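1. let's see this in three dimensions:
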Amino acid sequence: MSFLGYDVILAPMAGVTDVALRALCREQGADICFTEMVSAKGLSFANEKTRHLLALAPGEDKVAVQLFGHEPEVMASQAAWIEQEMGESLAYLDINMGCPARKIVSKGDGSALMKTPDLAAAIVGAVKGAVQHPVTVKFRRGWGPDEETAPQFARQMEAAGADGVTVHGRFALQMYHGSADWDCIRRVKEAVQVPVCGNGDVRSGADAVAMRQRTGCDAMMIARGAEGNPWVFSQVKAALAGNPQPAPPTVAERIAMARRHAQLLQQREGRNIVRMRKHAMWYVAGLPGAANARGRLNHCSSLEDFDAVFDELLEEARLHGAYGQPDACAAMGKR
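-> As a prediction, the model looks like this:
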């Protein structure tokens, strides 16, 4: 089981897979992490905000990068620029053909490319011809309900030169509602010779084992299951290896990880770490006092602000006798 040498991968997520989360997920066993997805058009304008997304964390050796766009020439030129700039730090390039967000698909990017497979193939061919690193494609089951096109689409991407494909088992119009159809991943696996990475609804070690058994996928990509839960990677790696899974984190360990995440962000971005708000919400979900803490977290902007709320949550856990207890939410994979 291997996808370009990697078994368990942190998916690219806009506004989520920052340098801090990547560092914590690698510590917990992720084989490779994606940066946040990057706009090829933004890079072509030499947009510093866009280029900042490609910055590595201290000590980070390799990352994968996902590009989105719909113009073959622009995608190819910016893929070549990324390869030149990142050098040995680049593991491989992925082309986003799966993002269902309205602001992405309205421009013909992301999962909208599943409706124009010839253009999608032209993009893959152009990027593949412009770089030396492997090029993969991430897409969904299809555009709308009862329109599963993933197996055929995968064959077209393979024919265009893709070195591997990642399949999310939902239709684009589903967004993130309902359940991912893992049987679709199996059908894609049966349709192509290149390695296939499965994506969708892996939130625990048991989920990972079930996906592998049901789909035969070569690797798996974890997205929302890692939000506020870097431990999912240690659980998945243990389960796939047939080893006992690590105990779920205690409340104290969960708060400690949230603090580290905030500290890493501060080291990278300075005192204003507003982007930590969403991460903090995920870390504390389900903990005693979390409902009351959400309002305060929404007004935090500095490490000191977050630490104050974390301190209150620890005290709440002590009052409930839950300080050293495993977090039930994480244990059940409900995150």
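
2. for the rest of this, base every contact and every neighbour count on C-alpha atoms.
-> Noted.

3. number of nearby residues for the residue nearest to M281 when sequence neighbours are not counted?
-> Closest residue to M281 in three dimensions, ignoring its sequence neighbours and counting by C-alpha to C-alpha, 6 or more residues apart in numbering: R294, at 6.7 Å. In terms of burial, R294 registers 17 neighbours under the definition other C-alpha atoms under 10 Å.

4. tell me which helix or strand comes right after the helix or strand harbouring R294.
-> With secondary structure defined by DSSP states H and E, R294 is part of helix 290-297. Downstream of helix 290-297, the first helix or strand assigned by DSSP H and E is helix 303-319.

5. next, the angle from the helix holding R294 to helix 303-319.
-> Orientation check (axes from the mean of the first three to the mean of the last three C-alpha atoms, to 10 degrees): helix 290-297 against helix 303-319 gives 170 degrees.

6. got the contact list for helix 290-297?
-> With contacts defined as C-alpha atoms under 8 Å, 6 or more residues apart in numbering, helix 290-297 is touched by 277, 280-281, 284-285, 306, 309, 313.

7. try it again with 6 Å
-> With C-alpha atoms under 6 Å, 6 or more residues apart in numbering as the test, helix 290-297 has contacts from V284.

8. can you give me the strands in this structure?
-> Using DSSP state E, the strands assigned to the chain run over residues 8-10, 32-33, 38-39, 63-68, 90-97, 135-142, 164-171, 196-199, 219-222.

9. for comparison, sequence B:
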Amino acid sequence: MVKIGDISLGDFPLLLAPMEDVSDPPFRAVCKAQGADMMYTEFISSEGLIRDAIKSRQKLDIFDYERPVGIQIFGGDEEPMAMSAQIVDATRPDLLDINFGCPVKKVVCKGAGAAILKDVPKMIRLTSAVVRSTRLPVTVKTRLGWDEGSKNIEEVAERLQDAGIRALTIHGRTRTQLYKGSADWTLIGKVKNNPRIKIPIFGNGDVTTPEEALTMKNKYGVDGVMIGRAAIGYPWIFREMKHFFQTGEHLPPPDIEARVAVCREHLRRSVAWKGPVLGILEMRRHYGNYLRGLPHIKDFRTSLVMSKTLEETEEVLDKISVCYEGYEQAASGAPAVV
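-> Model prediction:
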């Protein structure tokens, strides 16, 4: 049984990654329904929380049906990180996660996210400040290192554990790789199999099929895997992986009725949470993967993106259901990420 503090996650949990502009409550809801064991919010700027920025505060919204759920923060200064940890503590998530892995330029240029990998003592100071400031279990998500010449994750893992974190998620790339090339799970395995490491270690990066998840478990020994981009528009990946773990067989991919139904639920939740304008606008990034693999889908996808109201969008989804009724996707598993 994998545990983070007092949180029990089962024997080999599947975690939904915190993804900016993706891992919002509507998306988390459909992933939870399809078997995600643990989820995280989009990352939240510590500076934004302290300034009471509306977007940052809205990201604190969590709901009981999501639990266990963690709130992720990022920043490059001890005082704001400590203060934001206290704010997060008051919202009563199940844990608090620190982002030391985001590779995007706007975050790194502020000395946050993956930039912290260049200054391990600073990483430990920030982590210690957060641990001291909250009653919640604190976890960290990070990368192998800054670049190919500084893959310091083995040292980082030990020092973070000593600083008081309760679990560590490692993305198998360096910051300079961004999301290019292949994730290196070898170093993740070395961290997990280090006899000094007593906390759960979760692997992340290029886990897109049940077979890859099982390899992470059996070959590298990780305690669970975190799924990110492969879940966008395809929340079924969680239940498919669990079924494969239990039976060694693939579930058939969702039929058109299931795909449209979950897309519709996601859409309605998006509108309910964000409002009729932003809720419609921010669903557009998901349609490509919900409909991935359907032949001659381009015109329908364009209509979805051009729709401006919930009613218009639902009408297009109705037409897709009728047009593709009885269609069966030949290949199993999640569609490629667009």
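
10. care to give me the TM-score?
-> Laid over one another, the chains give 0.91 as their TM-score (TM-score structural alignment, normalised by the length of the first structure), with 327 aligned residues with a C-alpha RMSD of 1.9 Å.

11. now the strands of the first structure as CSV including distance to Q152 of the first structure and mean neighbour count?
-> Compiled in CSV, those are given as follows (distance: least, C-alpha to C-alpha, whole Å; neighbours: other C-alpha atoms under 10 Å):
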stretch, distance to Q152 of the first structure, mean neighbour count
strand 8-10, 24, 26
strand 32-33, 28, 24
strand 38-39, 26, 22
strand 63-68, 21, 24
strand 90-97, 14, 24
strand 135-142, 10, 27
strand 164-171, 12, 26
strand 196-199, 14, 30
strand 219-222, 20, 25
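
12. now tabulate the ones you listed in a markdown table and tack on distance to V251 of the first structure.
-> Output for the strands of the first structure, formatted as a markdown table (distance: least, C-alpha to C-alpha, whole Å):
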| stretch | distance to V251 of the first structure |
| --- | --- |
| strand 8-10 | 24 |
| strand 32-33 | 26 |
| strand 38-39 | 35 |
| strand 63-68 | 30 |
| strand 90-97 | 35 |
| strand 135-142 | 35 |
| strand 164-171 | 31 |
| strand 196-199 | 28 |
| strand 219-222 | 23 |
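
13. how many neighbours does R269 of the second structure have?
-> One way to gauge burial is a neighbour count; for R269 of the second structure, by other C-alpha under 10 Å, it gives 18.

14. that one - nearest residue in space that isn't next to it in sequence?
-> Take R269 of the second structure and drop its neighbours on the chain: the residue closest to it by C-alpha to C-alpha, 6+ apart is P26, 5.1 Å away.

15. in the first structure, what residue corresponds to the one you found?
-> Aligned by TM-score structural alignment, P26 of the second structure pairs with A20 of the first structure.

16. for that match, give me its contacts.
-> When the contact criterion is C-alpha under 6 Å, 6+ apart, the partners of A20 of the first structure are 261, 264-265.

17. ok, so of those, who is nearest P249 of the first structure?
-> Lowest distance from P249 of the first structure to the contacts of A20 of the first structure (C-alpha to C-alpha) belongs to H261, with 15.3 Å.

18. which residues sit in contact with that closest one?
-> Under the criterion of C-alpha under 6 Å, 6+ apart, the contact list for H261 of the first structure reads A20.

19. from T136 of the first structure, how far off is the aligned residue in the first structure for T169 of the second structure?
-> Mapped onto the first structure by TM-score structural alignment, T169 of the second structure lines up with T166. In this view, T166 of the first structure and T136 of the first structure are 8 Å apart by C-alpha to C-alpha, to the nearest Å.

20. list the buried residues of the helix holding R294 of the first structure.
-> Going by neighbour count (16 or more other C-alpha atoms under 10 Å), the buried part of helix 290-297 of the first structure is 290, 293-294, 297.

21. return the set of buried residues in the longest helix along the first structure.
-> If you go by DSSP state H, the first structure has its longest helix at helix 251-269. For helix 251-269 of the first structure, the buried set under the neighbour-count rule, 16+ other C-alpha under 10 Å, comprises 251-259, 261-266.

22. in the second structure, what stretch matches that helix?
-> When helix 251-269 of the first structure is compared against the second structure (TM-score structural alignment), it corresponds to residues 256-274.

23. ok, average deviation of that stretch from the first structure?
-> In the superposition with the first structure, the average deviation recorded for stretch 256-274 of the second structure is 1.5 Å (mean C-alpha distance after the TM-score superposition for the first structure).
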